[in-house]
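A.B. asks: Would you be able to build a 3D model of this:
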Amino acid sequence: MLLLGPLLVRDYGMGWDERADRMVGYMSLRYVAQVLAPQVLAAGHFTNIHELATHGDADHGPVFQMLLAVLEIAFFRHDPRGAGWMRHLLTFGVFVAGAWAVYRLGRARFTSWRWGLVGAGLLVLSPRIFAEAFYNYKDIVFMSLFALAVLTLGRLLHRPTARGALGHALVCALATDVRTMGILLPGLTVAFGGLEMWARPARRAALTRALGWYLGALAPLVVLFWPFLWEAPVARFWECFGSFRRYRQTMNVFYLGELTSCQRLPWHYLPVWLLVTTPVTHTALALSGAWAVLRGLLARPTAWLRHTTNRQDLLFGAWLLGPLVVIVAIKSVVYDGWRHVYFIYPAFVLLAVRGLRAGVQAWQAAPAASGGRRLGWLAGGLLVLGGVHTLVRQVHDHPYQYGYFSFLPGSVAQRLFERDYWGVSGRDGLAWVLAHDPGATVAVSDTLSQQIALRNNSLLLPAAQRARLRFVPHAQARYFLGIYRWHPGPYEPPFGTPVHDIRVNGMTILTIFQRAAN
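C.D. replies: Model prediction:
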């Protein structure tokens, strides 16, 4: 994984929110400098940076963006292209840490490094997750930190010490300072700490002390790494959490063939998106694992909960289902597929490992020539075929794996769901235009719905090519790049003649239109 990241990082474009996310990091650093070292402002690093308290995105968790801003100032201040690649590479590095956490959780639960690798492998062999691991600074980073926090929670429950409690509090604080849904972590910690006290009375005193250390350290650490909270921690954190619930509440999303307000999305929006964008083998195994856990819990709940491994399974189940219940209960706004709940996906793959392991054990227990053995061979063959198919798709669709739909043909998917809502295909679209137009300058339409994605992606082009681009009003443009975010249907003739498409498995994610020269 660590070798793969540098090899692939230059293949991906820049996401819709990247420049806005970058500004969050710079605003937070500027505020820190104002408070702690005002002389730093004179160095010119924060010219044209907004005031933190008055900016609309001040409520976004800044901790990862602050790190990226520091590195950009130190090494890439005059190199936006290099800075973009650096940011993508470090984002992928955090994803690798999250995959390592899944491996360690699987290894601890199933007492086998091999099963731990299966869990990490299922996470990596998820096309959309893999692609977004390079440019999704919020959801993938939060997912990875959440997995690391569950890992430190498991270690704390196993060996309750002050050092373990402070380490767990630090990881939980970092996760919360990326996404406010990190507040679920103290809930999981207290709930499963209480369950552990019930199951292991001899460790009750040690667990009580450890939870005390954890709860005492968590809030100060959350505030420490989130400068926006410094002046009024409680009030501002509640403001940020409220913003998370209501953010972009006027946005329309394209779901099941209709443009719908994100405030009126049906309850099945997240489950359906999870189903259609996750490999079928992963889903089948996860359902099997969840059923095995539920069956054991309902059969003899008290005796079942006495076993450490069963409590770990319950933790995975709570991690998977708890956030979905909370989001429905608080009526939180979601959009752009299920990316806001990516952090439940490691639990999904760990339950998939649970299902696979249960199937292997059942196969091993069946008589050699029985129907169960034959059924197991058939199921195993289908799983191998499914895994190979997913791997082939992940390689074939590179670097557009974010357009992956598991079982829907591309022609059907584009009629029912949003496509490139990140806008990252814009980089390759601009590169194609510049490669095929010999003009000294190239006029590209700067329409409101496309301009953020195209201007962001232009920063990843070589400087000489970037200098040829002119973003102009649509009436003056020679080229228009259709990204299909809020325009799910075909573009009308006034946009020009289509000259190039980018497709993923038969689904068009970007079309380049050319108009006659004026």
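A.B. asks: Only C-alpha atoms from now on, for both contacts and neighbour counts.
C.D. replies: Fine.
A.B. asks: Secondary structure of I509: a helix, I assume?
C.D. replies: No: counting by DSSP: H, G, I helix; E, B strand; the rest coil, I509 is not part of a helix but strand.
A.B. asks: Give me the three-state assignment for A210.
C.D. replies: Three-state call for A210 (three-state DSSP): helix.
A.B. asks: whoops, G61 was the one
C.D. replies: G61 is classified as coil under three-state DSSP.
A.B. asks: number of nearby residues for P493?
C.D. replies: 10 (other C-alpha atoms under 10 Å).
A.B. asks: Now do it against F513, distance only.
C.D. replies: 9 Å (C-alpha to C-alpha, to the nearest Å).
A.B. asks: dump the residue contacts of R19.
C.D. replies: Residues in contact with R19, defined by C-alpha atoms under 8 Å, 6 or more residues apart in numbering, are N456.
A.B. asks: now do G25
C.D. replies: With contact taken as C-alpha under 8 Å, 6+ apart, G25 is in contact with P62, V63, F64, Q65, M66, L67, L68, A69.
A.B. asks: how about a cut-off of 6 Å?
C.D. replies: P62, Q65, M66, A69 (C-alpha atoms under 6 Å, 6 or more residues apart in numbering).
A.B. asks: Just the ones of these in helices?
C.D. replies: Q65, M66, A69 (DSSP state H).
A.B. asks: Greatest separation within the contacts of G25: which pair is it?
C.D. replies: P62 and A69 (10.1 Å; C-alpha to C-alpha).
A.B. asks: higher neighbour count, the two?
C.D. replies: In this view P62 and A69 are compared by other C-alpha under 10 Å, and P62 has more residues nearby, 30 against 23.
A.B. asks: Let's compare: structure for the following, please.
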Amino acid sequence: MNFKFQPWFPVLFFGLFLLLGLAIVDDYGISWDESIQRRHGRVSIDYAAEKLGVDNYTKLEPDWDLEDYQWSNYGMIYQITANLLEQAFGWEQDFYRYYKLRHVMNFLLLWLAMMYFYRTVKLRFPDHEWYPLLGTLALILSPRIFAHGFYNPKDHILLVFYLISVFTLLRFLRHRTWRNLVFHAFATGLALNTRLPALIVPLTTICILGFELLRERKFIGQNLGWLGVYLPLAIAFMVPFFPFLWEDTFTRLIAAFSEMSDFEWDSHVLLFGDNLHALDLPAYYIPAWILITTPIIYLLLMFTGIFATLKNMIGSMRDLRLWRNDDELSDFAQLGLSIGPILVVIILHSTLYNGWRHLHFVYPGLVYLLMIGFDYAQRNWARQQVQRVVFGAALLFTAVQMVRYHPHQNVYFNEAIQGEPLMVRFEMDYWGTGFRDAFLQLADQIPEGEVRSVKCEIWPCKDNFYSLPPEAKAKLRLEGAWHKADYLATNFTYANSRYDRRDLKLHFANPAVEIAPGGHLIIGVYKLKEE
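C.D. replies: Sure, this is the predicted structure:
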């Protein structure tokens, strides 16, 4: 880059990102899982309060018992923290405030994760001052990841702590001190406390140290010591934030891993117009979602980065190694931590929910490989300036697209997807976050002092109604009976709704509000009564 890098650029970059996020945090709606995850946290707090003998504590009604609770095997560090904060502020009965609190928390965690990603890229490219900022900007300008960073209470939390634990691993592999190992163990414990798929981080750590133990004889004593301390320390950091593991720790931990591997969700998902059973997904399911929801230039650079990393690995294998230096070790680790979970899901035929949000946590690693690809292209291909212009143009174009879609970047598709209405071919706003935007627009249409009733076709619609600002909520009320309601609100979850809207049948011919980011319909409010 010809433009000289200044030391204060990162401070300005992250300062502006913080201000932007806090300015738009209230634009995002409530996702399907937020109320569920809130209850999970409260059940864990009830259990912890009982075990700690906390007096004058009012338990959740109905009286849930964590011992028999269906979701007891999930780490609850985020949910517990959010519940304690809402209680501290006295917002337990204020839907608008306690959901906004969680969205602010989600964004602040995203902001923190971006700083750690910056440090990760800087660790790999210490002599390329612009690379860490470019990589971090590419990660921020990833539409679906950006949107989920405001309201996803579980997959996004895993992404954050997975990213941080990967940074601590790469730092430890470059600078092998006991201090860095302890930090890595702490980050691993936090990651395991979010979602158990983070198990791949300690597995990768152990495999790398174990391989060195076999390959590099000089590391035997050192690596044995680290292997003996790391995993017990990570579990020790995990348990305090995981109340269910306070008793019978190892038996319950094994049960949690077993339940994760046997999890079933007997439902269907939509991809390319095919209604697929979640228990029998094709091998292309996750790769397809990644390919159609990631900007195309990003994909080309990611594949280049994967090629460069594999090329180095093949070169190393001539010496019976997998890497020859610290840079190649970092790339090898990121390749495994990013591609590995995708391969595991395919090989194990894992059950997945809508889209690829369960595997969002691998995406920062793919962006890391994107920067490996960009660096490889700069070093090996002609016309470096053209490559920079193309990458810069891709970042700018994606930013413009995200502004167009705002606040519905969660339904972004790249330019490869064209043709028939997307809502009859793909999962769109399956979590219903767009209901909030629709309700706000509907409220603007209703004269002051008047009230209209709305029939919700699906549950998240109700949570978005409850979380409305008071002035908008005053103009609307929920109605359970179709024949009494003025409007129907839907996110087209059901097939008949999708096709009836496409063909403009029944009430779908009378829209009051339709949310269509990028021209793709995701939410509609339709008149059930003639005015």
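A.B. asks: Mind checking the TM-score on these two?
C.D. replies: For this chain pair, the superposition-based TM-score is 0.91 by TM-score structural alignment, normalised by the length of structure 1; 503 aligned residues with a C-alpha RMSD of 2.3 Å.
A.B. asks: follow-up on the earlier one: can you put the ones in helices among the contacts of G25 of structure 1 in a markdown table and add distance to L259 of structure 1?
C.D. replies: Rendered in a markdown table, the data for the ones in helices among the contacts of G25 of structure 1 read as follows (distance: C-alpha to C-alpha, whole Å):
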| residue | distance to L259 of structure 1 |
| --- | --- |
| Q65 | 32 |
| M66 | 36 |
| A69 | 36 |
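A.B. asks: Relative to A232 of structure 1, which of those residues is nearest.
C.D. replies: The closest of the ones in helices among the contacts of G25 of structure 1, once distances to A232 of structure 1 are taken by C-alpha to C-alpha, is M66, at 20.1 Å.
A.B. asks: aligned partner of the closest one in structure 2?
C.D. replies: Aligning on TM-score structural alignment places M66 of structure 1 opposite I80 in structure 2.
A.B. asks: ok, now how distant is that match from N73 of structure 2?
C.D. replies: Counting by C-alpha to C-alpha, the gap from I80 of structure 2 to N73 of structure 2 is 14 Å.
A.B. asks: Now the residue opposite V102 of structure 1 in structure 2 once aligned: closest residue in space that isn't a chain neighbour?
C.D. replies: Taking TM-score structural alignment, V102 of structure 1 has F117 as its aligned residue in structure 2. Spatial nearest neighbour of F117 of structure 2, chain neighbours left out: T136 (6.5 Å); criterion: C-alpha to C-alpha, 6 or more residues apart in numbering.
A.B. asks: What lines up with the one you found in structure 1?
C.D. replies: By TM-score structural alignment, T136 of structure 2 lines up with A120.
A.B. asks: Am I right that V269 of structure 2 sits in a helix?
C.D. replies: No: V269 of structure 2: not assigned to a helix; according to three-state DSSP it is strand.
A.B. asks: Can you report how many residues neighbour the corresponding residue of structure 1 for it?
C.D. replies: In structure 1, V269 of structure 2 lines up with V253, judged by TM-score structural alignment. Residues lying near V253 of structure 1 (other C-alpha under 10 Å) number 23.
A.B. asks: Quick check: W246 of structure 2 vs L233 of structure 2, distance?
C.D. replies: 15 Å.
A.B. asks: More neighbours: these two, which one.
C.D. replies: Set W246 of structure 2 next to L233 and count neighbours by other C-alpha under 10 Å: L233 wins out with 17 against 14.
A.B. asks: so which helix or strand takes in the more buried one?
C.D. replies: helix 220-238 (DSSP states H and E).
A.B. asks: Would you mind pulling up the elements that that helix packs against?
C.D. replies: helix 178-192 (3 or more C-alpha pairs under 6 Å, 6 or more residues apart in numbering; DSSP states H and E).
A.B. asks: So which bits of the helix it packs on are buried?
C.D. replies: 180-192 (16 or more other C-alpha atoms under 10 Å).
A.B. asks: and if you look at stretch 314-322 of structure 2?
C.D. replies: S316, L322.
A.B. asks: Map A210 of structure 1 onto structure 2.
C.D. replies: Checking TM-score structural alignment: A210 of structure 1 goes with W226.
A.B. asks: on that earlier part again, surely the match of T136 of structure 2 touches A101?
C.D. replies: No: counting by C-alpha atoms under 6 Å, A120 of structure 1 stays clear of A101, with 8.2 Å between them.
A.B. asks: Which position in structure 2 pairs with R264 of structure 1?
C.D. replies: That one, R264 of structure 1, aligns with D280 by TM-score structural alignment.
A.B. asks: now swap in D11 of structure 1 and tell me
C.D. replies: Using TM-score structural alignment, D11 of structure 1 sits opposite D27 in structure 2.
A.B. asks: Could you find the closest non-adjacent residue to its match?
C.D. replies: Counting by C-alpha to C-alpha, 6+ apart, D27 of structure 2 lies nearest to P407, which is 6.2 Å off, once chain neighbours are set aside.
A.B. asks: Find the helix or strand that the one you found is a member of.
C.D. replies: Counting by DSSP H and E, P407 of structure 2 is found in no helix or strand.
A.B. asks: how about Y499 of structure 2, what's its match in structure 1?
C.D. replies: Using TM-score structural alignment, Y499 of structure 2 sits opposite G489 in structure 1.
A.B. asks: Tell me how many other residues crowd that match.
C.D. replies: 11.
A.B. asks: Select the longest helix from structure 1.
C.D. replies: helix 80-110.
A.B. asks: Helices along the stretch 401-531 of structure 2, start to end?
C.D. replies: 434-445, 459-466, 470-473, 495-502 (DSSP state H, counting those that start in this stretch).
A.B. asks: what's the answer for the stretch 201-350 of structure 1, then?
C.D. replies: 204-224, 233-246, 269-277, 280-299, 301-305, 308-330, 345-365.
A.B. asks: most tightly surrounded among these?
C.D. replies: helix 345-365 (a mean of 21; mean count of other C-alpha atoms under 10 Å).
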